[in-house]
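[1] Just the structure for this:
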Amino acid sequence: MVQAWFMDTSDADQRKLHQTDPPQFVSPKELLSSTGVESFEITIDDNLTDPFLSKIREERKYSYEDEITCCPEELPNYEQKIKSFYEEHLHTDEEIRLVLEGSGYFDVRDQQDRWIRVAVGKGDLLVLPAGIYHRFTLDEKNFIKAKRYFVGEPVWTPINRPADSEPSRKSYLQKLETGFKA
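    All right, here's what the predicted structure looks like:
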């Protein structure tokens, strides 16, 4: 199950926890209502036969998938890629990740523009809405293997902040204002 918390303002290694002192945790319900980020637990087996995963893929029309492994041994230009993943950006489509192995962090902005760190591990399915400012980093273990799901052909291009005039951002802000359903 994902864990989430408000981040401290330290500029120490991005792979560290970065919790406030004392930690200020964010429940999955609060995460959804304040950011639109959804999280689910999926049973990981050899063929990904979890019925809930099949149901969500069908309901949301995820028609394309691939896998990514992020670690120094497997990801070409590893250091450059990790830095680019950590640049604050948005996408015009949902970002859907299912962690198969390993762990990492997705950082998302809440309604007051504060960073919330979402720790993901094996079996966590995270759905970031289109238009949300976010970033990704590995944790100190430096390894994650994940499935990426898309509706239609994947769009890989991140749009770095500021991008407030981007239609997906405007749509996201409207949904944020009217409230995501918890």
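[2] Please count neighbours and contacts with C-alpha atoms only from this point.
    Noted.
[3] Tell me which residues of the longest helix along the chain come out buried.
    The residue-count maximum for a helix in the chain (DSSP state H) belongs to helix 167-178. Taking 16 or more other CA atoms under 10 Å as the neighbour-count basis, helix 167-178 is seen to contain the buried residues 168, 169, 170, 172, 173, 176.
[4] Return the list of helices and strands in contact with that helix.
    Using 3 or more CA pairs under 8 Å, 6 or more residues apart in numbering; DSSP states H and E as the contact test, the elements touching helix 167-178 are helix 28-35.
[5] Alongside the first, I'd like the structure of this one:
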Amino acid sequence: GKLNADFYETDPELEQIRKDQGYSYMDIITIHKDTLPGYEEKLKMFFEEHLHLDDEIRYILDGRAYFDVRDKEDRWIRIAMKKGDLITLPAGIYHRFTLDETNYTKAMRLFVGEPVWKAYNRPADDMDIRTKYVVSLQ
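    The predicted structure is shown next:
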């Protein structure tokens, strides 16, 4: 099915995904200079290449953004995200995030259990989660 970002509060598809994946935590972040305190610093931080110990799940409710990840040869791949797109970046993947020229997105952040907002900037190759991720690619 297709998710409907206009009705995310009552969307049965989204509810089913959350149930199936165990996404018990949810919040909404609006990334725009008028709504996000420390906007410039946060954007810089999001664009710093990093990884997390948990999957990063984002559902774009409005606006547009990019996630950059790397292929096996360490080359950048840009993933364009728009309203209605849901992405899961696996734990241990190096990535970064940025907005497009509209400088605005509204995203739902989903999490299994209590959210941990810790990012580990590259290099973090010696971390167990990174090793596990790299092994999963083989």
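[6] what TM-score do we get after superposing?
    The pair, once superposed, lands on a TM-score of 0.95 when counted by TM-score structural alignment, normalised by the length of the second structure; 138 aligned residues with a CA RMSD of 1.3 Å.
[7] Tell me the one of the buried residues of helix 167-178 of the first structure nearest residue 94 of the first structure?
    Proximity of these to residue 94 of the first structure (CA to CA) peaks at residue 168, which lies at 9.8 Å.
[8] How about the counterpart of that closest one in the second structure, nearest residue that isn't a chain neighbour?
    Applying TM-score structural alignment, one finds that residue 168 of the first structure aligns to residue 129 in the second structure. Beyond its immediate neighbours in the sequence, the residue positioned closest to residue 129 of the second structure (CA to CA, 6 or more residues apart in numbering) is residue 92, lying 5.0 Å away.
[9] whereabouts in the first structure does the longest strand seen in the second structure align?
    With DSSP state E applied, the strand covering the greatest number of residues in the second structure is identified as strand 56-70. Per TM-score structural alignment, the counterpart of strand 56-70 of the second structure in the first structure is residues 95-109.
[10] Likewise for stretch 99-113 of the second structure?
    Matched against the first structure by TM-score structural alignment, stretch 99-113 of the second structure falls on residues 138-152.
[11] can you put the buried residues of helix 167-178 of the first structure in JSON lines and add distance to residue 92 of the first structure?
    What follows is the buried residues of helix 167-178 of the first structure, written out as JSON lines (distance: CA to CA, whole Å):
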{"residue": "168", "distance to residue 92 of the first structure": "5"}
{"residue": "169", "distance to residue 92 of the first structure": "8"}
{"residue": "170", "distance to residue 92 of the first structure": "11"}
{"residue": "172", "distance to residue 92 of the first structure": "10"}
{"residue": "173", "distance to residue 92 of the first structure": "13"}
{"residue": "176", "distance to residue 92 of the first structure": "16"}
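[12] wait, which of the residues you listed is closest to residue 160 of the first structure?
    When the buried residues of helix 167-178 of the first structure are compared for distance to residue 160 of the first structure (CA to CA), residue 169 comes out closest, at 11.6 Å.
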